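Trainee: predicted model and sequence below, questions to follow.
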Amino acid sequence: MKKKNYISLAIKAANTQIKELKKIKKVFNKSFIEAIDLISNTKGKIIFSGVGKNSFICKKAAATFSSVGIPSFFVDPTGVSHGDAGQIEKKDTLIIISNSGNTAELKNLLKFANRFRIKIIGVASNVNSMLLKASDVKIVYPHLRESDPNNIVPTTSTSFVMMLCDCLATTIMEKRKFTKENFFLYHKGGNLGASLRLAKDIMVTGKKMPVIDYKSNFKQALKLMNEKKLGIVVITKNKFINGLITDGDLRRVLNDSSKKRVLSKITRNYPYVINESMSASKALGFMSEKKITSLLVVSDKDKAKKNKTLKGIIHIHFLLKDEIR
C-alpha cells in the first residue's frame, strides 16, 4: 500500500464516525429526560459500569461527572460477586453501558441492583436486551456502523456512548447553573486550574497587606513598604481605601525636606481596583494594559460603591508564579 493512501483511509474512517455520530439526536427523547431527572434527584452516588471497551468509557464518564460536582465512580461488574457490591447503596443510581445489552458479566450486577431496588439507567442498542429489561430508564441508541473496514471493532459505538455521557453531564451542569467558579473547586491543579483561578484565590489578605491610615507619617509608610515587600502602601481613611503610594513615589522624595515628605502630597487618590471574582488571567491582562504591578481587590458588592473596603492585594509576581496566562 502506498503511504499516500494512509490519509485517505483515515479520512474515510473519520467521515464514517462523523456521519454516525449525528444520530445522537435520536436519543434525546423521553428516556433522556428521565435519565437527567433520575441523576439530578439521586441522593447517593452515580455509579458507572460496563465491560470491555465500555469499561474505559465508564471510567471517563465517572471522572467527568465527578469533575462537575456529581459524585461518581466506576464499578467492575465482574467483581460484584467478589465483594465489590458493597460499594453500592440503595440511594445510588447505576448507569450500565453495553452495546448488545446481553453481556454475561452484567448478570450478577443486574440481579443485585434489582433485588435491592437500586435504580438503573441502561444504555444499549438492543431494545430487547437483558440490560434494558432490567433497567428503570432505558436509553436505546441506534445500530451504528463502526469505522473499521470490517465493521466489527468498537470505534463509532464507543465514541457515540462517550458523547451521550458527556451530554448527560453538560445538561445537568446547565440545569444546576454550574459555573467556572464551581468548576475550579474540583480543578485546583494544572493549567486548567490556573486558568480558572480568581482574584480572591491569589490575593494576599489580612496582616500581609501594607495598609496604613492617612494620618500616618512618611517614616511609617517607608517602614511598612520595606516590611511587606509588595511595592505599594495602601492609604485608608475611616477604614475605606483612600489612595495608594508606590515604592517609586516614596523614593523620589526620600531626600527632600520634611515638608515635601507628606503622604497626602504623594498619594495617588484613584488607585485601580478589581472585584474578587475577576479571573486571575483577566487581572493579569488588566495589569499589563495599565502597566502596573499591583492591584487592589474589593468584594463584588463594594466594587460599584464610592467607599470601598480593601479585601486583598494582587502582585504580578503571584500571577506569574502560578503560571497564569
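Mentor: That came through fine.

Trainee: can we go C-alpha only for contacts and neighbour counts from here?
Mentor: Will do.

Trainee: residue closest to the middle of the protein?
Mentor: Of all residues in the chain, the one closest to the mean position by C-alpha atoms, centre = their mean is residue 183, 2.6 Å from it.

Trainee: quick one: neighbours of residue 321, just the number.
Mentor: Neighbourhood size, residue 321 [other C-alpha atoms under 10 Å]: 8.

Trainee: next, the one to line up against it:
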Amino acid sequence: MRMQRTDKLVADRQILDSAERTLEAEASGIHALVAALRSGLGPAFEAAVDLVRNARGRVVVTGMGKSGHVGRKIAATLSSTGTPALFVHPAEASHGDLGMITPDDVIVALSWSGETAELKSLISYAARFSIGLIAMTAEPDSALGAAADVCLTLPKAREACPHNLAPTTSSLMQLALGDALAVALLESRGFSAVDFSVLHPGGKLGAMLKFARDLMHTGAELPLKPLGTRMSDALVEMSAKGFGCVGIVDGNGHLVGIVTDGDLRRHMRPDLMTVAVDDVMTRAPKTISPDILASEAVEIIDKSKISALFITKDKAPIGIVHIHGLLRAGVT
C-alpha cells in the first residue's frame, strides 16, 4: 500500500513537472516577443497598425491549421474592440470566398513557416487588386513574408511539445501578437467602455456595461419621505419598499438625507419612532448619475460599505439601485 502511494506521488509530480515545463516554454516565447517589439519588430508593428487604421474596409484574417484557429480568435477580438474583421479560410478562398474580400480591406495572414500552400491564391489576389497584406510569420524571406506589405516577424522559439513539433508556443505567440494589434488599434481610436457596451449587449459583459439608468428602480418604487416626517412613518416606507433605506427630500424635491438600517441602530432610543427624520438621517448622502456604468455603481457600493445608491438628476432622486438587484442582473 505504501509503495502504491509513493508511485502515485511520483506520477503526480511528473504531471506537474510537465505542466510547469509547458508554461515556462510558452512564457519564454512571450518574453521573446516583447524583446522583438523593442527592436526590429517594433517599426513593422507600428506600420501594421497604421495600415489597418487607415483602411476603409475590414480586416480579413486567414491561416491554415492551428494558425487558422488562432486567426479566428484574432478576427473575433478585432471585431469586438472596434475593428471590423472576419476570418476567411484559405482553402475556401480559391473556391469563391475571395469574393468576400474587397480592395478596401486589409489581409492579415498567419503562417509560422510562411510557405503554406493554401495561402497562394490569397497572396496573388492581394497583389492583383492592391489589397494591403500583413504577414505574421517566423520566416520573413518566405513566400508570404516576401509578398507582404508589412511583415510581422515572430522570433524563433521552442515549442512546448517535447518533440518541438506540435504548435504550442508558436500558437500562443501568434495569439498574443494578434491581441496586441487589437488593443493598439482600440487605444489609437479612443474606443471607450461605452463603445464596448454597444458591441457586447449580452452575457456578463453586457450586464457589466449597462448603465445605472438601465437597472434602477423608479417612480412608486422609490422609498422617499419629506423632511419633518416622523420616524415611525419613515420606517413603514422603508419596510414597504424593501431597499433598507428611505430618502429624505426637501421642499424643492432635492435629496438632502437618507435613513438606513445603520442609522436606526446608531440612534436606537425609547422615543426613536416619535422623532423627526431630520434628527436621524445621514445628510448629503452618496448619490450617482444615471449615466454611470452599473459596474462602477457596484464598485462604489462595495467601497462605501453600503447596500443601495440613489440616482439623482439636478439633485432630485429619480431612481435607486440595490446591490442585490445589481448582482441578480449579473453585474459584478
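Mentor: Everything's here; your move. These numbers come from a predicted model, not from an experiment.

Trainee: tm score of chain vs chain?
Mentor: Once superposed, the chains reach a TM-score of 0.77 (TM-score structural alignment, normalised by the length of the first structure), with 308 aligned residues with a C-alpha RMSD of 3.8 Å.

Trainee: top helix in the first structure by residue count?
Mentor: If you go by DSSP state H, the first structure has its longest helix at helix 156-175.

Trainee: what residues does that one touch?
Mentor: 16-17, 20-21, 24, 36, 40, 53-54, 57, 61, 64-65, 68, 99, 144-147 (C-alpha atoms under 8 Å, 6 or more residues apart in numbering).

Trainee: residues contacting residue 44 of the second structure?
Mentor: 150, 151, 152.

Trainee: so which of those wins on neighbours?
Mentor: residue 152 (29 neighbours).

Trainee: residue in the first structure matching that residue?
Mentor: Superposed on the first structure with TM-score structural alignment, residue 152 of the second structure falls opposite residue 139.

Trainee: now do the SS call for its match.
Mentor: strand (DSSP: H, G, I helix; E, B strand; the rest coil).

Trainee: might one say that it is in contact with residue 34?
Mentor: No. Counting by C-alpha atoms under 8 Å, residue 139 of the first structure sits too far from residue 34 to count as a contact (9.5 Å).

Trainee: quick check, residue 287 of the first structure in a strand?
Mentor: No. Counting by three-state DSSP, residue 287 of the first structure is not part of a strand but helix.

Trainee: can you pull out the strands in the second structure?
Mentor: Assigned by DSSP state E, the strands in the second structure fall at 59-63, 85-87, 106-110, 132-137, 150-153, 224-226, 245-249, 255-260, 282-283, 287-288, 308-313, 316-322.

Trainee: what's the matching range in the first structure for the fourth one?
Mentor: Mapped onto the first structure using TM-score structural alignment, strand 132-137 of the second structure covers residues 119-124.

Trainee: how close does that stretch sit to the second structure?
Mentor: Following the fit onto the second structure, the mean deviation recorded for stretch 119-124 of the first structure is 1.1 Å by mean C-alpha distance after the TM-score superposition for the first structure.

Trainee: from the chain's centroid, how far away is that stretch?
Mentor: 27 Å (C-alpha atoms, centre = their mean, to the nearest Å).

Trainee: and if you look at stretch 126-133 of the first structure?
Mentor: That offset, for stretch 126-133 of the first structure, works out to 35 Å (C-alpha atoms, centre = their mean).

Trainee: ok, and the closest non-adjacent residue to residue 259 of the second structure?
Mentor: residue 281 (4.7 Å; C-alpha to C-alpha, 6 or more residues apart in numbering).

Trainee: residue 92 of the first structure touches residue 46, doesn't it?
Mentor: Yes. Taking contacts as C-alpha under 8 Å, residue 92 of the first structure lies within contact range of residue 46: 6.0 Å.
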